[in-house]
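# predicted model and sequence below, questions to follow.
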Amino acid sequence: MSTQNLDNFSSAALSGSQYVLAPLPYADNALEPVISANTLSFHYGKHHKTYVDNLNKLVTGTDFEGQSLEQIIRTVAGKADKTGIFNNAAQVWNHMFYWHSLSPSGGGEPSSDLKQKIEQSFGSLDACKKEFANAAMTQFGSGWAWLVQDGDKIAVAKTSNAESPITQNIRPLLTIDVWEHAYYLDYQNRRVDYVNTILDKLINWEFAQANLG
């Protein structure tokens, strides 16, 4: 499982002043049969890579060149004239976070520390997973479902398009990508099956534990 966390994982996206496609934390077939190597080849190798390439084109020669993804996202969030920069920087960050939110040895239960915090906030792990799944399934159109830490509370949130909890100073712990390209090759329109299978088989509780503030 991944042991990276919010404090260091996104540095892999920056090489000098250029943004790069950070390597996956597992082989491209490691998530099968839940997520196929074919889906990863398109999702990671094309969609994620396009956001990286677009970001480099947009920020080269500007004050944003060489800044961390988090710096850029927080600086340009909500600025209409910087929408392109925000969308591409945030999508690079969101996708990196999503890859680490999954693990070939995921699923099961979180550590006792995280499980206790979840039970204090939701009543039970099952209730948390149900609310997390509901957020993913009810996000209209493209977007993301998140497990977050908001102060002392563990909560669930959802965002549209490229939005991220970090623009609201809320600490993300895990995410599920519900843009159609994340699941359509494997599940067609069955988003519910994609979401539930991720929560049962791939969700990376160790990454969530590492992200606790």
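Happy to help now that I have it.
# alpha carbons only for contacts and neighbour counts from here, please
Noted.
# any idea how far residue 179 is from residue 75?
Taking Cα to Cα, to the nearest Å as the measure, residue 75 falls 25 Å from residue 179.
# so which of these two has more stuff around it?
Ranked by neighbour count (other Cα atoms under 10 Å), residue 75 and residue 179 place residue 179 first, with 18 against 14.
# let's bring in a second one:
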Amino acid sequence: MQIFKNSKFFFGTLKAHTLPTLKYGYGDLEPVLSATLLEFHHSKHHQAYINNLNAAQEQLEDALAKNDVQKISSLQGTIKFNLGGHLNHSLFWENLTPIKNGGGQLPDANSALVQEINKNWGSVDNFKTFFNTRTAAIQGSGWGFLGVDQQSKKLRYLELPNQEIPQNYGLTPILTIDVWEHAYWWDYKNVRPNFLANVWKIVNWKDVETRYNQAQK
């Protein structure tokens, strides 16, 4: 039961999880993401992770009460996968905002975040190119992350498969892009690079900057 003993994300109070309410309407991210795609992604895919997570947690509570070691062990993978899906998607929604509300607008050039990006990649444009190139090359399903290293407090890029979470790799995520096919197929078919090129137009840099500043404390 290594997961449950060592990770605060996978053990503790087994509260029921709920689908987060978006801060924008399903049609507000157009033309980058269509209302149809966003509604399906949020209300169907994300909700499915939550439903599966809650069901597995109920089974885990029962198994813990009965000290059913075999059942507890068998639930680890299900809980890890679906909780990861819930956490990653929750961050993804917060990282997006409509163009009319400032989507794509960078923080001030003198901000600590922009200066750190420039220090690591030369410019924000260079960072976007780097991020897109690496994330587009993920085989199968996964996520690209920009985060703050929990020890050095420096920015670090990380790509992870499926629903792995960066917290388990010493990284506090401040920005993520979902490159599972369901995140873009409806609008971009199998051309992942086109999705990645356009999604920066709706990135909520204010949210990213806030998360960066919080992670420095």
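Thanks, I have the structure now. If you're wondering where the values come from, they're calculated on a predicted model, not measured in any experiment.
# TM-score of the superposition?
Superposed pair, TM-score by TM-score structural alignment, normalised by the length of structure 1: 0.81. Supporting alignment: 183 aligned residues with a Cα RMSD of 1.8 Å.
# what span of structure 2 is the top helix by length along structure 1 aligned with?
In structure 1, taking DSSP state H as the definition, the longest helix is helix 83-101. Aligned by TM-score structural alignment, helix 83-101 of structure 1 falls on residues 77-95 of structure 2.
# please name the nearest non-neighbouring residue to the aligned residue in structure 1 for residue 39 of structure 2.
In structure 1, the residue matched to residue 39 of structure 2 (TM-score structural alignment) is residue 41. Nearest residue to residue 41 of structure 1 in three dimensions, chain neighbours excluded: residue 28, at 7.3 Å (Cα to Cα, 6 or more residues apart in numbering).
# am I right that that neighbour is in a helix?
No - membership of residue 28 of structure 1 in a helix is not supported by DSSP: H, G, I helix; E, B strand; the rest coil, which gives coil.
# please, which helix or strand holds residue 155 of structure 1?
Assigned by DSSP states H and E, residue 155 of structure 1 falls within strand 153-160.
# tell me the helices and strands packed up against that strand.
helix 112-122, helix 125-138, strand 143-150 (3 or more Cα pairs under 8 Å, 6 or more residues apart in numbering; DSSP states H and E).
# residues contacting the spatially closest residue to residue 84 of structure 2 that is not a sequence neighbour?
Nearest residue to residue 84 of structure 2, sequence neighbours excluded (Cα to Cα, 6+ apart): residue 163, at 4.9 Å. Contact analysis of residue 163 of structure 2 by Cα atoms under 8 Å, 6 or more residues apart in numbering lists 81, 82, 84, 85, 88, 142, 143.
# then residue 179 of structure 2?
135, 136, 141, 142, 143, 144, 192.
# counterpart of the second one in structure 1?
Looking back up the chat, that one is residue 136 of structure 2. Using TM-score structural alignment, residue 136 of structure 2 pairs with residue 137 in structure 1.
# tell me the contacts of the nearest residue to residue 160 of structure 1 once chain neighbours are set aside?
Residue nearest to residue 160 of structure 1 in three dimensions, not counting chain neighbours: residue 143, with 4.1 Å by Cα to Cα, 6+ apart. For residue 143 of structure 1, the contact set (Cα under 8 Å, 6+ apart) comprises 158, 159, 160, 161, 162, 163, 177, 178, 179.
# just checking, the last one touches residue 141?
Just to be clear, that refers to residue 179 of structure 1. Yes - Residue 179 of structure 1 is in contact with residue 141 according to Cα atoms under 8 Å; the separation is 7.2 Å.
# tell me, what's touching the two both at once?
With the criterion set as Cα under 8 Å, 6+ apart, the contacts of residue 179 of structure 1 and residue 141 do not overlap.
# mind checking how far the residue nearest to residue 158 of structure 2 when sequence neighbours are not counted is from residue 74 of structure 2?
Spatial nearest neighbour of residue 158 of structure 2, excluding adjacent residues (Cα to Cα, 6+ apart): residue 145 at 5.1 Å. Distance of residue 145 of structure 2 to residue 74 of structure 2, computed by Cα to Cα: 29 Å.
# try residue 125 of structure 2
From residue 125 of structure 2 to residue 74 of structure 2 the distance is 45 Å (Cα to Cα).
# same question, residue 118 of structure 2
Residue 118 of structure 2 is 45 Å from residue 74 of structure 2, by Cα to Cα.
# give me the more crowded residue out of those two.
More crowded of residue 118 of structure 2 and residue 74, by other Cα under 10 Å: residue 118, with 16 against 12.
# so that one makes contact with residue 124?
Yes - if you go by Cα under 8 Å, residue 118 of structure 2 and residue 124 touch, sitting 6.3 Å apart.
# thinking again about what came up before, please, a ChimeraX command that selects the buried ones among the contacts of residue 179 of structure 2?
One line in ChimeraX is enough to select the buried ones among the contacts of residue 179 of structure 2; burial here means 16 or more other Cα atoms under 10 Å:
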select :135,136,142,143,144,192
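# any idea how far the residue of structure 2 positioned farthest from its centre lies from residue 88 of structure 2?
For structure 2, the largest distance from the centre (Cα atoms, centre = their mean) belongs to residue 66, which lies 34.4 Å off. Distance check for residue 66 of structure 2 against residue 88 of structure 2: by Cα to Cα, it reads 32 Å.
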